[in-house]
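Student: missing the sequence, but the structure's below:
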């Protein structure tokens, strides 16, 4: 399992981009995690699924609300990672008003999540293997803080916790 001091695992994530720019075409684009984190401080939070109750009512809105404060604390980007496809993450981003604040990164097949060791088995609930709920600060690809939620909890992976850690 991923821990503080580890480098993020190699892999890629997808983001649905609706506005052409920065050399990215419209639609799902694949990004190499190592290249995207190089030289940046990134707040990453992961959650079990798009459009699910806690994720939509609390987790994503907290990061949207605190995006400017996180950037003022030295965070270059904020990523939301979920084991959903890029189309779903794009639609969820529109619904949550994340544009310019939070990058909605899809781990459609769950390969990045599996590589972190932070999977959550929701097969019995009809959702397959998803991501645990967690947050972390990553500096130049290295995990500096890691906050993993206990099952069914939402206490340590919120934006306020990461903001306090970014300011420390």
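Tutor: Nice, I can see it. Since the model is a prediction, treat every value here as computed from it, not as a measurement.

Student: Could you use CA atoms for every contact and neighbour count after this?
Tutor: OK.

Student: Residue 102 contacts residue 80, doesn't it?
Tutor: Yes - contact criterion Cα atoms under 8 Å: residue 102 and residue 80 qualify, at 6.7 Å.

Student: Put this next to the first one:
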């Protein structure tokens, strides 16, 4: 499992873009993890799934509401990562009014979750392999803080905890 001091694994996440811009076409766009984190401070939080109760009511809204405070603490971007496709992540982001605050990134096949070791097996509940619930602070591609819920729960990966860590 990934730990503080490790470089994030390379790979590609996908982001649904609603309005085409220079360099970003309408629809799912690839986000190269190594390139997107280079030279930046990124707050990343992982959730088991879009539109799920704890994720939709507490986890994601906490980061959306704290977006300005994260920027003030020197965080360039906030990423929400889930094992869902880019269309679902885009729809969830629209529902949560995340635009401009949190990038909703899809890990459709769970490759990022597997590469970090932050996997939650919810097969017994019909959900398959998902991202575990976690938060991390990443500086120039290197993990400087990691809060892993270790199999579920919602106690250490909340926005307030990671914000305090970012504020140092």
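Tutor: Sure, I can see it. Bear in mind the structure is a predicted one, so any value in this text is a computation, not a measurement.

Student: Drop the TM-score for these two in here.
Tutor: TM-score for the superposed pair, counting by TM-score structural alignment, normalised by the length of the first structure: 0.98. Supporting figures: 168 aligned residues with a Cα RMSD of 0.8 Å.

Student: how about the helices in the first structure?
Tutor: Assigned by DSSP state H, the first structure shows helices spanning 33-37, 53-54, 60-65, 67-72, 86-96, 111-116, 159-167.

Student: Relative to residue 151 of the first structure, which of these is closest?
Tutor: With Cα to Cα, the closest approach to residue 151 of the first structure among those belongs to helix 53-54: 12.7 Å.

Student: That closest one vs the second structure - mean distance after superposition?
Tutor: Using mean Cα distance after the TM-score superposition for the first structure, helix 53-54 of the first structure ends up 0.2 Å from its aligned counterpart in the second structure, as a mean over the superposed pairs.

Student: Show me what that helix packs onto, helices and strands only.
Tutor: If contacts are counted by 3 or more Cα pairs under 8 Å, 6 or more residues apart in numbering; DSSP states H and E, helix 53-54 of the first structure sits against no helix or strand.

Student: Which stretch of the second structure lines up against it?
Tutor: Using TM-score structural alignment, helix 53-54 of the first structure corresponds to residues 53-54 of the second structure.

Student: Now do stretch 28-47 of the second structure: everything it contacts.
Tutor: For stretch 28-47 of the second structure, the external contacting residues (Cα atoms under 8 Å, 6 or more residues apart in numbering) are 8-17, 55, 59, 74-82, 86-87, 131-141, 157, 162.

Student: Then stretch 48-59 of the second structure?
Tutor: 47, 82-84, 88-89, 92, 96, 120, 130-133, 154, 158-159.

Student: who's in contact with the residue of the first structure most remote from its centre?
Tutor: Within the first structure, the residue lying farthest from the chain centre (Cα atoms, centre = their mean) is residue 124, at 24.2 Å. If a contact means Cα under 8 Å, 6+ apart, then residue 124 of the first structure has no contacts.

Student: I'd say residue 80 of the second structure and residue 105 touch.
Tutor: Yes - between residue 80 of the second structure and residue 105 there is a contact under Cα under 8 Å: 5.8 Å.

Student: Of these two, which one has the most company?
Tutor: A count of neighbours by other Cα atoms under 10 Å puts residue 105 above the other of residue 80 of the second structure and residue 105, at 30 against 23.

Student: Among the contacts of stretch 48-59 of the second structure, the buried ones, what's the ChimeraX command?
Tutor: In ChimeraX, this line selects whichever of the contacts of stretch 48-59 of the second structure come out buried by 16 or more other Cα atoms under 10 Å:
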select :47,82,83,84,88,89,92,96,120,130,131,132,133,154,158,159
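
Student: Relative to residue 2 of the second structure, which of the contacts of stretch 48-59 of the second structure is nearest.
Tutor: When these are ranked by distance to residue 2 of the second structure (Cα to Cα), residue 132 comes first, at 12.5 Å.

Student: Counterpart of that closest one over in the first structure?
Tutor: Under the alignment (TM-score structural alignment), residue 132 of the second structure maps onto residue 132 of the first structure.

Student: Would you agree that match is in contact with residue 119?
Tutor: Yes - the pair residue 132 of the first structure / residue 119 is scored as a contact, 5.4 Å apart, by Cα under 8 Å.

Student: Out of the contacts of stretch 48-59 of the second structure, which two sit at the greatest distance?
Tutor: Using Cα to Cα, those span at most 23.6 Å, a distance reached by 96 and 120.

Student: Now do the contacts for the residue nearest to the spatial centre of the first structure.
Tutor: For the first structure, residue 80 is the residue whose C-alpha lies nearest the centre (Cα atoms, centre = their mean; 2.4 Å). Residue 80 of the first structure makes contact with 44, 45, 46, 47, 60, 102, 103, 104, 105 under the criterion Cα under 8 Å, 6+ apart.
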